[in-house]
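S.K.: Sequence and predicted model, in that order:
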Amino acid sequence: MRTARAALLTGPNTTRIENIPLPEIGVDDALLRVEACGLCGSDIEQITTGGRMPLPVIPGHEPLGIIEQIGPRAAERWGVTTGDRVVVEVVVPCRECRHCRDGLFTYCDRSIGAYGYRPFDAPSTLIGGWSEYMYLHPNSVVHKMDATIPVAIAATYNSLAAGIRWAVQLGGVKQGDTVVVLGAGQRGIAAVIAARAAGADRIFITGLARDSHKLAIAQAFGAEAAILADEEDVPGRVRELTDESLADVVLDITPMAAQPVRDALEIVRGGGTIVLAGLKHGHAIELVTDTLIQKGVTMVGARGVEGSSIEAAIRLIESGEYPLELLTTHTFSLDDAVSAVAVLAGDVPGETAINVAIVP
């Protein structure tokens, strides 16, 4: 019997490697040979706390890989065949509710589950990206990608999709705009890339002094200036850099911090747009709503990525127009998955991470 090595999360910062039998594939499902699985901030929370779902579970919600085996109806429905590279959306949707009909699968009212997060009824427990193989449910949403793209670069698709979703699709960044990105993580840098691709005229990014390596990469992708939020007055610096004209679009991609939200209201121009994408994990933030009203600001909440932004990210990757290798700082094996999360979190001295991926 063929098996796949998988890393199971059994508790906070604790995994064990198991060999799990590969499932039988029918007419409607498929088996993916996982090439890589990207990591993001939600992986840090899941791994360090043990997650909110019953354990053990195979984590990993940004998988990409090669179709190893596929049923004929699945092949027709997804438009892929054996040997194709695909990326897999995290949510397994019902495909029937109002959100699914609109293609907004992350908002599915009756989702079946989520790869790497919420286990669902399946013929195998191989339903997370931290494995050599992953079972693909018939309701899965997949997107084809050029298999010649280097694996580490291909694994940046989710962070790039977030940048595109937040900056362009929700923020409406367009030709000639001035954009301020608050937060210099991989998705902040991705937002810089997306804004530049959309034709933004001026892009500024904020970060902390310890983020100097990330800020340098953001500037390599087109950010005009970097502002150190722990050393400089962010609104004052933006006013200076823009000659008081402020920003058309402001993106807050910082986790936990409240000040960037308040800064966003100060630095957005009248009639501009603020996109809030950084989770504060329940922390209340006081806002002067009169400023929001008097400026006529549009404030938008951003939740994850959608299929259209993933498609746009894949096209951007395949274009070869951007030096995306600058994002790909670390890859780790299944055996070192917990270490990978620690590196992404910045908890390992001497390691400066941007995009981190598990390569089984």
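M.R.: Right, received. Where do you want to start? Residues are numbered from 1 along each chain as shown.
S.K.: Please make it C-alpha for all contacts and neighbour counts, starting now.
M.R.: OK.
S.K.: Which secondary structure state does residue 64 sit in?
M.R.: Under DSSP: H, G, I helix; E, B strand; the rest coil, the three-state class of residue 64 is strand.
S.K.: what residues are up against it?
M.R.: Residues near residue 64 by Cα atoms under 8 Å, 6 or more residues apart in numbering: 34-37, 85-88, 154-155.
S.K.: Which of the residues you listed fall in helices?
M.R.: Using DSSP state H, the members of those that fall in helices are residue 154.
S.K.: here comes the other one, which I'd like you to weigh against the first:
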Amino acid sequence: MESVSNEQATVPATMRAAVYRGVNDVRVETIPVPQIGPGEVLVKIHTCGICGTDLKKIHTGSHSAPRVFGHEMAGTIAAVGEGVQGFAVGDRVMAYHHIPCGECFYCRKHTFAQCETYKKVGCTAGFEPAGGGFAEYIRVMDWIVRRGLVKIPEEVSFEQAAFIEPTNTCYKAIDMLKLQQDDTVLVIGQGPIGILLAALAHRTGATVLTSDLYPERHDVAAKFGLNKPLNARQDIVAETKDATAGRGADVALLAVGGNALIQVAMDAIRPGGRVMLFAATQHGKAPFDPAAVCMDEKTLMGSYSASVAIQDEVSKLVLEGPRKGFDLTQLISHRFSLEDAVAAIELASHPQPDSMKIVIQPGL
């Protein structure tokens, strides 16, 4: 295979990648390894999780083709560009794919996901930047290197580190809620994100009720100390009120994308309670009782994507997690090679009772 080199490393000229070619059309192909410029690094991917937002883009055609998706990623620096400071070839890292400018109106208001720079993806395997983690190598652009590249200690696995970005998104939502120890929180949905939300809520000292259709998922949740499962096939509003002296939960977190469940969540909280939408990432209409917001003083709120303000806290939490009872690799149910990426995406798109976080590992 022909190789190209920069001043610090030699890397292949081509690589394998799962390329999005159109709606529901992903193909494993050979493409060029992306070239890096000044201030940038090239990362060889070890692990990349499949996120629900990746699936939404693949299935709805919301983004132009071709692209390489995947953003929950960790790997090893294979090359560094001129002027890069603090990182070297061989460093184990994870990369955020969004980092805000830090100066605009939205950054000053700490609404980082609305910053125009944040909306620009800063990692790519080639083509239009889209994360690129479903490939052997990614190019990490300069503003991400400066503020969104995190070193992984030798004793921490790439799999654990790949959870830093999704943990940040969940931590952000929990942080916004400012939970109290006497709060009761209902988390609707116990996929990997639902369990992450519930586990982080549990760490605040709040009482956490978890709702899901599948006992297999409650079994995984129990590994994180979540021991108050509700059967989603039953009346979870009634069950929540039974658990709260008839009042309803202080907070309901909606971790599945179903607009009909917004009303369920609103019904399950007490007067003055809050509903946090976490998975409602597609536009549509969702009727709910406006009098519940006005007269019952219930609050409907949302949280989207990660926050640069909590990066250090989240990195510490995840990287210290395995030795402090927060081993997120327990959420991984399936590991696929890059050659089997299409099968991985298919399973993630049609989750089964025993499927949780699905990861792609090019080295398999």
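M.R.: The structure has been received and is ready for your questions. What you see is a predicted model, and the numbers here were worked out from it, not measured in a lab.
S.K.: Mind checking the TM-score on these two?
M.R.: Overlay of the two chains. TM-score (TM-score structural alignment, normalised by the length of the first structure): 0.85; 344 aligned residues with a Cα RMSD of 2.7 Å.
S.K.: follow-up on the earlier one: can you tell me which of the contacts of residue 64 of the first structure is nearest residue 354 of the first structure?
M.R.: Nearest to residue 354 of the first structure among these is residue 155, at 12.1 Å by Cα to Cα.
S.K.: what's the closest one in contact with, if anything?
M.R.: By Cα under 8 Å, 6+ apart, the contact set of residue 155 of the first structure is 36-38, 62-64, 357.
S.K.: okay if I get these as JSON lines plus distance to residue 332 of the first structure?
M.R.: Below are these laid out as JSON lines (distance: Cα to Cα, whole Å):
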{"residue": "36", "distance to residue 332 of the first structure": "9"}
{"residue": "37", "distance to residue 332 of the first structure": "10"}
{"residue": "38", "distance to residue 332 of the first structure": "10"}
{"residue": "62", "distance to residue 332 of the first structure": "15"}
{"residue": "63", "distance to residue 332 of the first structure": "14"}
{"residue": "64", "distance to residue 332 of the first structure": "15"}
{"residue": "357", "distance to residue 332 of the first structure": "6"}
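S.K.: re earlier: which contacts among the contacts of residue 64 of the first structure does the second structure share?
M.R.: Contacts conserved in the second structure for these, using both residues aligned by TM-score structural alignment, their matches' Cα atoms under 8 Å: 34-37, 85-88, 154-155.
S.K.: Which strands or helices does the longest helix seen in the second structure pack on?
M.R.: Secondary structure of the second structure per DSSP H: the longest helix is helix 164-177. If you count contacts as 3 or more Cα pairs under 8 Å, 6 or more residues apart in numbering; DSSP states H and E, helix 164-177 of the second structure packs onto strand 72-80, helix 192-203, helix 311-319.
S.K.: which one of the ones you listed lies closest to residue 273 of the second structure?
M.R.: Proximity to residue 273 of the second structure (Cα to Cα) singles out helix 192-203 among those, at 15.5 Å.
S.K.: Which residue numbers in the first structure does that closest one align to?
M.R.: Taken onto the first structure by TM-score structural alignment, helix 192-203 of the second structure occupies residues 186-197 there.
S.K.: Next, the mean deviation of the helix or strand containing residue 186 of the second structure compared to the first structure.
M.R.: In the assignment (DSSP states H and E), residue 186 of the second structure maps to strand 184-188. Average distance, strand 184-188 of the second structure versus aligned residues of the first structure after superposition (mean Cα distance after the TM-score superposition for the first structure): 0.8 Å.
S.K.: now for that strand, which elements pack on it?
M.R.: Packing contacts for strand 184-188 of the second structure, counted by 3+ Cα pairs under 8 Å, 6+ apart, involve helix 192-203, strand 207-212, strand 249-254.
S.K.: ranking these by burial, who's on top?
M.R.: strand 249-254 (a mean of 27; mean count of other Cα atoms under 10 Å).
S.K.: Show the contacting residues for the residue mapped onto residue 69 of the second structure from the first structure.
M.R.: Counting by TM-score structural alignment, residue 69 of the second structure lines up with residue 59 in the first structure. If you count contacts by Cα under 8 Å, 6+ apart, residue 59 of the first structure has them with 7-9, 43, 115-117, 128-130.
S.K.: in what helix or strand does residue 59 of the first structure lie?
M.R.: Residue 59 of the first structure belongs to no helix or strand when assigned by DSSP H and E.
S.K.: Residue 261 of the first structure now?
M.R.: Using DSSP H and E, residue 261 of the first structure maps to helix 259-267.
S.K.: contacting residues around that helix?
M.R.: Applying Cα under 8 Å, 6+ apart, the contact partners of helix 259-267 of the first structure are 182, 234-235, 238-239, 246-247, 250-252, 254, 274, 276, 285, 287, 291-292.
S.K.: repeat that with 7 Å
M.R.: Identification of contacts with helix 259-267 of the first structure by Cα atoms under 7 Å, 6 or more residues apart in numbering yields 182, 235, 238, 246-247, 250, 252, 274, 287, 292.
S.K.: Can I get the buried part of these as one PyMOL selection?
M.R.: Command for PyMOL, covering only those of those found buried under the criterion 16 or more other Cα atoms under 10 Å:
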select buried, resi 182+235+238+246+247+250+252+274+292
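S.K.: Contact partners for the alignment partner in the first structure of residue 157 of the second structure?
M.R.: Using TM-score structural alignment, the partner of residue 157 of the second structure in the first structure is residue 150. The contact partners of residue 150 of the first structure, by Cα under 7 Å, 6+ apart, come to none.
S.K.: From the centroid of the first structure, which residue is nearest?
M.R.: Nearest to the geometric centre of the first structure sits residue 159, at 3.6 Å (Cα atoms, centre = their mean).
S.K.: can the contacts of helix 259-267 of the first structure go into TSV with extra columns for distance to residue 20 of the first structure?
M.R.: TSV is the format used below for the contacts of helix 259-267 of the first structure (distance: Cα to Cα, whole Å):
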residue	distance to residue 20 of the first structure
182	42
235	53
238	54
246	55
247	52
250	46
252	41
274	46
287	51
292	54
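S.K.: Out of the contacts of helix 259-267 of the first structure, the closest to residue 211 of the first structure would be?
M.R.: Each of the contacts of helix 259-267 of the first structure was checked against residue 211 of the first structure using Cα to Cα; the closest is residue 182, at 12.3 Å.
S.K.: right, and the closest one touches residue 257 too?
M.R.: No - using Cα atoms under 7 Å, residue 182 of the first structure makes no contact with residue 257, being 10.5 Å away.
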